[in-house]
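In: just coords:
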């Protein structure tokens, strides 16, 4: 049996409704989870919301309600987004839940027992928007001469009693970890973190007394935990920590924390240090993906270009949107999107290329063979196409998906789709129907096999459409893993039971833009 696989997204901070970046990360993580399941691995997939901290407390106060009321409403929007986008999570965690408070207090006690927490006074710069502390040397100057965080967010001078974590103690172990190949990807993020840690680590303020919206510090009721101590702990809460559960034994350490590039420091410096202090195993990989830009610009309320991902999903369809996210952008780099780009990509590749291939193939079998499948003698051209498709679907795409090179993997898949379409044009089965029916049947059965393999390969990306196609092809729901690619037993079983195709229905309709937009 393959090893189990545990993947997490960063839990989303719900001080506003979901934006396109939240959707992008959720879809990418879901594709990884579905892909690993298709390889035969038992997968645990967790996402959720990070609901504590000063930012939430202030937002709620502005609206004249409690932080919990705001958290309950906003968490609902994020769960709705995950459900609409067909995100196959095993747990949607909320940091207000009781088991999460217990886990956060347990890791705190473990760090305290190791001598890594002490009480002192904090004076320094704090960004409420980032929920992050910054050294003077990290700050940048704004247009009006004001101090800003490296992310360009306002900072405040904060003075209060605080518990501190001995982060400085872990500088050398962290450097060794960061230099371990594969722990932080892509390479540019790894180099940034090595430079940050090499510059020297100061102990980290890990509690606040100026507000009470958070997890209480054990034994110091006037303190609540710094939101990142609490937030990062969600990854082990969801497996039952601190209890020795079956989930914990099976899935920790995590195989992949998939996060945005702006929070790599928290996941590759603070989080491993907390785990080292608590004597817990470290995650195997942290991947910091890039941002999704609206026509090349970062979305912001001031520019009026903030996009609701659910509106995009309703407008263009969930599967075309998922496909666009993974196909258009080199994962790890920043990328750009627009309605025109989504329509162009989805129409060219899903509707015109693969969708048309599948529809033509099934329609010709339905019309010319009464929908029946047959065992035929295949010639060199047939076998060559089958080999091309199977190499792309069982070797090229999986290899690149394992490396999170989604766009490269889908490019290999598209080359196989193009090869099939070229084969259709060359073989012209509509002509063979009159001149050589036996040859026509061999061509159509070759294409049927190839469409099957292509649908299974791309299923992690477009699960609903792929399943709708495979349903029409009579493929059993429990026979849609990658092991079915290159294995003809499914085809022979359909022939033996006399399966007949009904009139096929297209699964990738062409998308249209409103008249005031052009593709």
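Out: Cool, got the structure. Predicted model, so just to flag it, every value in this text is computed and none were measured.
In: contacts and neighbour counts: CA atoms only from here.
Out: Will do.
In: Do you have the strands of the stretch 101-250 of the chain handy? List them.
Out: Taking DSSP state E, counting those that start in this stretch to define them, one finds strands in the stretch 101-250 of the chain at 117-127, 132-134, 140-141, 147-148, 156-165, 184-185, 204-205, 207-208, 216-217, 220-225.
In: which stretches of the stretch 251-400 of the chain form helices?
Out: 264-265, 271-277, 309-316, 318-328, 339-345, 356-368, 380-391, 397-402 (DSSP state H, counting those that start in this stretch).
In: before we move on, back to that, TSV for the strands of the stretch 101-250 of the chain, including mean neighbour count and distance to residue 91?
Out: Formatted as TSV, the strands of the stretch 101-250 of the chain follow (neighbours: other CA atoms under 10 Å; distance: least, CA to CA, whole Å):
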stretch	mean neighbour count	distance to residue 91
strand 117-127	17	30
strand 132-134	17	27
strand 140-141	14	39
strand 147-148	20	36
strand 156-165	18	30
strand 184-185	24	25
strand 204-205	22	30
strand 207-208	26	27
strand 216-217	20	24
strand 220-225	18	23
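In: need the contact list for the residue lying closest to residue 42 once chain neighbours are set aside.
Out: Once flanking residues are discounted, residue 42 sits nearest to residue 4: 4.8 Å by CA to CA, 6 or more residues apart in numbering. With contact set as CA atoms under 8 Å, 6 or more residues apart in numbering, residue 4 has these partners: 41-44, 250-251.
In: ok, and the closest non-adjacent residue to residue 232?
Out: In space, and not counting its chain neighbours, residue 232 is closest to residue 271: 6.6 Å by CA to CA, 6+ apart.
In: And the one you found, how close does it get to residue 23?
Out: Plainly put, residue 271 is 24 Å away from residue 23 if you go by CA to CA, to the nearest Å.
In: of the two, who's got more company?
Out: Counting neighbours by other CA atoms under 10 Å for residue 271 and for residue 23 shows that residue 23 has the greater number, 24 against 20.
In: so who does the more buried one touch?
Out: 81-82, 85, 309.
In: Below is an additional structure, to be compared with the one above:
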């Protein structure tokens, strides 16, 4: 591949800390894919940003009597801390207000779209709050979605993912003071998506869309693509570069889609052959519709794969759901493994603290329990040295055959075309459980009167599995696999292949395990 695979994740709005659902949705899963591909020798560009200019940031600032920039900076620092603690490693995180040239770049893109006729000016009704003396858009206005009737904000419904023009909301009210919104006509810039109907339809038809997203896209083709407001009157955001609209700002959804192009270096480096986008269903319009439309407007048709998640919410209440609190208490291995096991790929999933505690017990009792027994046995029976014998033991031939099949299944579950991180977790658990059983059974070898070192091949066999886990579990639990590799005196980050099933060199002195390997 001449250019790297481009992996993107939805830019979060820096108006709150990340909840557990954000990790369970796009970010950990995207990081797992990026780590797997890098270990395989593939070039990867993994990008995101923060959607600083969304109305939710402005609304948060207005309620707290703060400057929106201060709010965005404050929560961006928390969000990046969440990513850091979770072991999520981006190559580029776009900072819209700080990255050099960003404002100029997005204004130029907007100007070119307007010049080419993709963005036009239209006069239509827009909600207005007389009490606040403010035009309402995004999180500043609430009402009923005109498509699915769910409670929604202006711009985009997070339930059905379809756009609304604010004025189309039923019973719209001010998101700040709650007053009934008035409908006033105003001239604004719109992106006319219908002009890209045929190329978008072909684009979606050629993509392997998740079923719910396929329904959304085919419905848009059937009903006609909407005109989407890409600017609004206001004081927060990047100014619209059209004469007479200096008091308007570029819409946050448009910016969230275009931000990916800036992060990739759209104007400075070759485009990749393919994009893999991770995001929640409620945000898919920006990335499955707006982003391809922007590329088509610039004469580019770029294949894109979508990894869409549904809602993952705390059953006990939002006070239990903050990602950073849980990461500090449970560690990245435990939380990453847990959210992947319960990742809501096809339906809503509830997060419960007792389930997270169960994940911790699995790592403590099953994974770490087996490793502690193994390392203790090596020290007790062979002075801490890797045995100078080939892997073996009672049942090893069968176990090895199963492990070789398991690694094929792991690669299938890790691969972009068949990506299924939940299955990865289940396969890893089965590998550890079966190897722990193998270890228990062969521990009796040392008690045989004619032992004569018969137990040592089973230790070598288990060490080969431990070494393999440094590769096989690396994308899921990078922190623990680094600790394990260090204790085994091997390098982490090898590809997920059967070749990883190799014990450290005979005579290697293992490090003593001074604490938990996975989780804490």
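Out: Yes, it's here. Predicted model only: the values in this text are computed from it and were never measured.
In: Now the two most distant members of the contacts of residue 23 of the first structure.
Out: Greatest spatial distance among these (CA to CA): 82 and 309, at 10.4 Å.
In: what would the contacts of residue 23 of the first structure look like in CSV with secondary structure?
Out: CSV is the format used below for these (DSSP: H, G, I helix; E, B strand; the rest coil):
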residue, secondary structure
81, helix
82, helix
85, coil
309, helix
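In: returning to what we had before: taking the helices of the stretch 251-400 of the first structure together, which one is wrapped up most tightly?
Out: helix 318-328 (a mean of 23; mean count of other CA atoms under 10 Å).
In: what range in the second structure matches that one?
Out: Taking TM-score structural alignment as the measure, the second structure aligns residues 332-342 with helix 318-328 of the first structure.
In: Please tell me how far residue 348 of the first structure sits from residue 510 of the first structure.
Out: 9 Å.
In: same question but for residue 137 of the first structure, I mixed them up
Out: 53 Å.
In: Settle it for me: which of the two has more neighbours?
Out: The neighbour count for residue 137 of the first structure versus residue 510, taken as other CA under 10 Å, is higher for residue 510 (17 against 7).
In: secondary structure class for the more buried one?
Out: coil.
In: need the contact list for it.
Out: 346-347, 351-352.
In: Out of those residues, which end up buried?
Out: For these, a burial check counting by 16 or more other CA atoms under 10 Å picks out 346-347, 351.
In: just these now: which is nearest residue 368 of the first structure?
Out: Sorting those by how near they are to residue 368 of the first structure, with CA to CA, puts residue 351 at the top with 23.3 Å.
In: For the contacts of residue 4 of the first structure, which ones persist in the second structure?
Out: Contacts conserved in the second structure for the contacts of residue 4 of the first structure, using both residues aligned by TM-score structural alignment, their matches' CA atoms under 8 Å: 41-44.
In: could those be laid out in CSV, adding secondary structure?
Out: Formatted as CSV, those follow (three-state DSSP):
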residue, secondary structure
41, coil
42, coil
43, strand
44, strand
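In: can you redo these as CSV with distance to residue 132 of the first structure and neighbour count?
Out: Below are those laid out as CSV (distance: CA to CA, whole Å; neighbours: other CA atoms under 10 Å):
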residue, distance to residue 132 of the first structure, neighbour count
41, 37, 17
42, 35, 17
43, 32, 21
44, 29, 23
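In: the longest helix in the second structure is where?
Out: The longest helix of the second structure (DSSP state H) is helix 421-442.
In: May I see the buried residues of that one?
Out: Buried residues in helix 421-442 of the second structure (16+ other CA under 10 Å): 421-425, 427-429, 431-432, 435-436, 438-439, 442.
In: so it matches what in the first structure?
Out: Going by TM-score structural alignment, helix 421-442 of the second structure sits over residues 406-427 in the first structure.
In: which one in the first structure is aligned with residue 355 of the second structure?
Out: Using TM-score structural alignment, the equivalent of residue 355 of the second structure in the first structure is residue 341.
In: so how far is residue 124 of the first structure from that match?
Out: Distance, residue 341 of the first structure to residue 124 of the first structure, using CA to CA: 45 Å.
In: Same question for residue 208 of the first structure.
Out: 13 Å.
In: what do you get for residue 491 of the first structure?
Out: Residue 491 of the first structure is 67 Å from residue 124 of the first structure, by CA to CA.
In: do residue 294 of the first structure as well
Out: For residue 294 of the first structure, the distance to residue 124 of the first structure equals 35 Å [CA to CA].
In: Map residue 361 of the first structure across to the second structure for me.
Out: Going residue by residue (TM-score structural alignment), residue 361 of the first structure aligns to residue 374.
In: got it, and residue 352 of the first structure?
Out: Looks like residue 352 of the first structure aligns to residue 365 there (TM-score structural alignment).
In: how close does the closest residue to residue 38 of the first structure other than its chain neighbours get to residue 310 of the first structure?
Out: Residue nearest to residue 38 of the first structure in three dimensions, not counting chain neighbours: residue 481, with 4.3 Å by CA to CA, 6+ apart. Distance from residue 481 of the first structure to residue 310 of the first structure, counting by CA to CA: 29 Å.
In: Same check on residue 199 of the first structure?
Out: Distance from residue 199 of the first structure to residue 310 of the first structure, counting by CA to CA: 42 Å.
In: correct me, but residue 281 of the first structure touches residue 275?
Out: Yes. Using CA atoms under 8 Å, residue 281 of the first structure is in contact with residue 275, at 6.8 Å.
In: State the number of residues packed around residue 2 of the first structure.
Out: There are 9 residues near residue 2 of the first structure, going by other CA under 10 Å.
In: is it true that it touches residue 38?
Out: No. Taking contacts as CA under 8 Å, residue 2 of the first structure lies outside contact range of residue 38: 11.4 Å.
In: Please, where are all the helices along the stretch 101-250 of the second structure?
Out: According to DSSP H, counting those that start in this stretch, the stretch 101-250 of the second structure carries its helices in the segments 102-115, 197-205, 211-223.
In: And the ones you listed: which comes nearest residue 349 of the second structure?
Out: Closest of the helices of the stretch 101-250 of the second structure to residue 349 of the second structure is helix 211-223, at 16.2 Å (criterion: CA to CA).
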